[in-house]
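>>> sequence and predicted structure, then a few things I'm wondering about:
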Amino acid sequence: MFLLSSSILNNPNENGIIIFVLGILFIISLYHFLLFFQIKKKVYLFYSIYSFLIFISYLDVVENGFIPILIKPIIGTLNYLSTNLVWTYNIFYFIFLFTFIDIKPYSLKWYRFIKFNVIFLFILCFIFELLYVITGNLNFITNGNIIFTILITLFSLSIYIPLFKVDNSLKYYAIAGSLSLFICSIIATIIYLFELTPEENEIRLSIFYFGVILENIFFSLGLGKKQKLVILENVELQKNIYKQKENELLLENEKAEKEKLKATYDKELAENQLYALRSQMNPHFVFNSLTAIQYYISSNNVKASENYLIKFSKLIRQFFELSKESEINIEQEIKLISNYLDIEKLRFEDKFTYEINVDSQIETSEIKLPTMLIQPIVENAIVHGIFNKLDNGEVTINFKHDSLDSLKVEIIDNGVGFINTEVKNNNKRMKSSNVLSDRLRFFNKSGIWNIKYSQHELTPDLKDKGNITTFIIKKLYDNL
């Protein structure tokens, strides 16, 4: 009865579900492509290519909205390459999976087996396509697809042997992701083969799309953990290097050199830990925005979802460009905050207005502040203050000249206030507060910055008490 019931899941290619899935795949692909340039690890590039090829291969199944109009000039090419795209993204799936797990150190035999099969599948696909191009006989593609499907299924099942054996915590993300898609694919296939639903009911496609989303969520979480482990390993390696040098200096009785090394160690370690915190904050933008895109699509507001995707792509590109720097000028920070607030206004349907003020004597292109210090506080003002307010809210950001060498930044909102939300969102508040405390401690420890922070209610006597957060930022000297 469930499969026969009227549901939004029955026609995913018509009611916006496929657009939602494609939006997620596009953002994931773009995010990890930019992450590849930042971290220089091939696993992010392979995953970006894999998710992008899936995105491209399903563009032609969208029946409504703006996508059919956009791809109309290339729809013939997409139809011609449809089978090739499926072959290619399956091959890149295996390339990504075993780059992600890094199976070579654990089993050279399985590494060679997997490498041989990937090369064999690629050559096989190339031969089928070449025979089709030479002869024009579509049977080469049809029969080739059957052979490829059988081989890829057997290969997929065989790889679980090394996956379960390998001593690597990342394997659980790989297993969970691949099994999610595999199980959903089997269910969808059974529904189709045994005609469990009428032909016009396409709930099997919704089940398959659900598997695609689950797989990519597990893979993205796994890549996030891998990134964190790499950063921690680098920090630990740096600790060991400095400890070794410190011991050598002790043996040589070079006290002055030892003190200099310790100062350098403290500074560089603090900078590495700051980088780790920045890296962990990156995915926050992605998943917040996915929620907004889902809302617009479920409301059949295709134009708004398209506009949101364009704005979000621009913001995440700006975010990655700035996240490479340890500090940015006020002008760059204002652009980042403005872009973020514009997107949040879309997400909350203009529930608030904002204003950014800068003292006339401040040179916005010259004065610098730490990267990603102000924006998270602005986000807290929106999510914890304005969002819980019954009527419309206001957010004001002031950049003031505090003294000759100090900058004062105020983030003011007329939301429900800290006390009204701390009980509801105690864990989130505590986590956010801990991250900010850690960052401020690291900044002040680096010897480059002296940052003071305070927070209090704007109007304690009113129901909506509001909040004002203040930073006094002083730069001690330029980075070495």
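Yep, that arrived. Numbers count the residues shown, from 1 in each chain.
>>> going forward, measure contacts and count neighbours with C-alpha atoms only.
OK.
>>> can you give me the helices in the stretch 201-350 of the chain?
203-251, 255-298, 302-323, 330-347 (DSSP state H, counting those that start in this stretch).
>>> put this next to the previous one:
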Amino acid sequence: MRERKIKAATAKEMTMHHTLVNLELHAFQAQMDPHFIFNSLNAIHHYILTTSTDMASLYLTRFSKLMRLMIGNFNKEWVNLQDDLEALELYIQLEQLRFDQQFAYHVRLMPEIMHQFTLVPPLIIQPFVQYAIWHRILQRPQKNGGRLYIIIGKQEDRLYIQVEDNGVDAVEAAESGEQSQTAGVDIAAERLYMMSEKYHMEASIDTQQVFDDQQQCCGNRITISMQHFATRQSLAV
């Protein structure tokens, strides 16, 4: 009986490991989207020809750094939040370039977060940010004034990441036909829940609308919550 239980536990662990590896590969493929790469390089090329070689050099540097971080973080279960946010901001800045500054963004770290010592699974936050940009903000009738807020904090022993936008709501996104293109988000959610089962993170993802003072819908908020994990160095601080 004991031997059978050990074999079953080992088989379950191996299945989970293979599933996580496959999900990491799919997440990496989703992030290395050929359209994003081509359009980013095309936008940089446009800067070279028409605007400023200095700006082109700046964005080319950001693009190459993002590629290096994405490739470097591939196949890792954990990275520190500082590195993950660096890659995230590089991604957002390139999307701003592609879409001609149609939106502004702000990343806010709450005082209780030491981002250099906080651990997160890589390739988790970016798909939700991408979804907010592509399927919420860029679907607004206006071609400017989009806003994206990313707030990261801690309540007791839980880390939370909020991605908030002033884009269209879920009904409008579904009517536009963009709601079906959620592969990156689905992969990220599945990876998070698999990591949650493996490390007992009690992770959750909550989606809700944001309302103004007149109770009119003015945006959307996705909240990712999980057990807070820190590096050993932070415990000595």
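Cool, got the structure. Remember, it's a predicted structure, so these values are computed and weren't measured experimentally.
>>> switch the helices of the stretch 201-350 of the first structure over to CSV; also include mean neighbour count.
Shown next, in CSV, are these (neighbours: other C-alpha atoms under 10 Å):
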stretch, mean neighbour count
helix 203-251, 17
helix 255-298, 16
helix 302-323, 17
helix 330-347, 18
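>>> wait, which of the ones you listed is closest to residue 119 of the first structure?
helix 203-251 (23.2 Å; C-alpha to C-alpha).
>>> packing partners of that closest one?
Secondary-structure packing of helix 203-251 of the first structure (3 or more C-alpha pairs under 8 Å, 6 or more residues apart in numbering; DSSP states H and E): helix 12-15, helix 17-39, helix 171-193, helix 255-298.
>>> again, only this time at 10 Å
Using 3 or more C-alpha pairs under 10 Å, 6 or more residues apart in numbering; DSSP states H and E, the elements in contact with helix 203-251 of the first structure are helix 12-15, helix 17-39, helix 42-57, helix 75-101, helix 171-193, helix 255-298.
>>> among these, which comes closest to residue 124 of the first structure?
Using C-alpha to C-alpha, the nearest of those to residue 124 of the first structure is helix 75-101, at 10.1 Å.
>>> which part of the second structure matches that closest one?
Using TM-score structural alignment, helix 75-101 of the first structure lines up with nothing in the second structure.
>>> and for stretch 344-363 of the first structure?
Going by TM-score structural alignment: stretch 344-363 of the first structure matches residues 95-114.
>>> quick one: end-to-end length of the matching stretch, please.
Terminal residues of stretch 95-114 of the second structure are spaced 27 Å apart (C-alpha to C-alpha, to the nearest Å).
>>> number of nearby residues for residue 230 of the second structure?
17 (other C-alpha atoms under 10 Å).
>>> spit out the contact partners of the nearest residue to it once chain neighbours are set aside.
Nearest non-adjacent residue to residue 230 of the second structure, counting by C-alpha to C-alpha, 6 or more residues apart in numbering: residue 118, 4.6 Å away. Taking C-alpha atoms under 10 Å, 6 or more residues apart in numbering, we find residue 118 of the second structure in contact with 78, 79, 80, 81, 82, 159, 228, 229, 230, 231, 232, 234.
>>> give me the subset of the residues you listed lying in strands.
79, 80, 159, 229, 230 (DSSP state E).
>>> ok, the last one to residue 120 of the second structure distance?
Right, residue 230 of the second structure. For residue 230 of the second structure relative to residue 120 of the second structure (C-alpha to C-alpha), the value is 9 Å.
>>> now do the shared contacts for the two.
Joint contacts of residue 230 of the second structure and residue 120 (C-alpha under 10 Å, 6+ apart) are 80, 81.
>>> my read is that residue 163 of the second structure contacts residue 222, right?
Yes: look at residue 163 of the second structure against residue 222 with C-alpha atoms under 10 Å: they come within range, at 5.2 Å.
>>> overlap in contacts, those two.
128, 129, 132, 150, 207.
>>> max pairwise distance over those: which two?
150 and 207 (14.1 Å).
>>> look at those two and report which has more neighbours.
Neighbours were counted for residue 150 of the second structure and for residue 207 using other C-alpha under 10 Å; residue 150 has more, 19 against 14.
>>> translate that one into the numbering of the first structure.
Residue 150 of the second structure maps onto residue 397 in the first structure, by TM-score structural alignment.
>>> my read is that match is in a helix, agree?
No: counting by DSSP: H, G, I helix; E, B strand; the rest coil, residue 397 of the first structure is not part of a helix but strand.
>>> surely it meets residue 411?
Yes: assessed by C-alpha under 10 Å, residue 397 of the first structure is found in contact with residue 411 at 4.7 Å.
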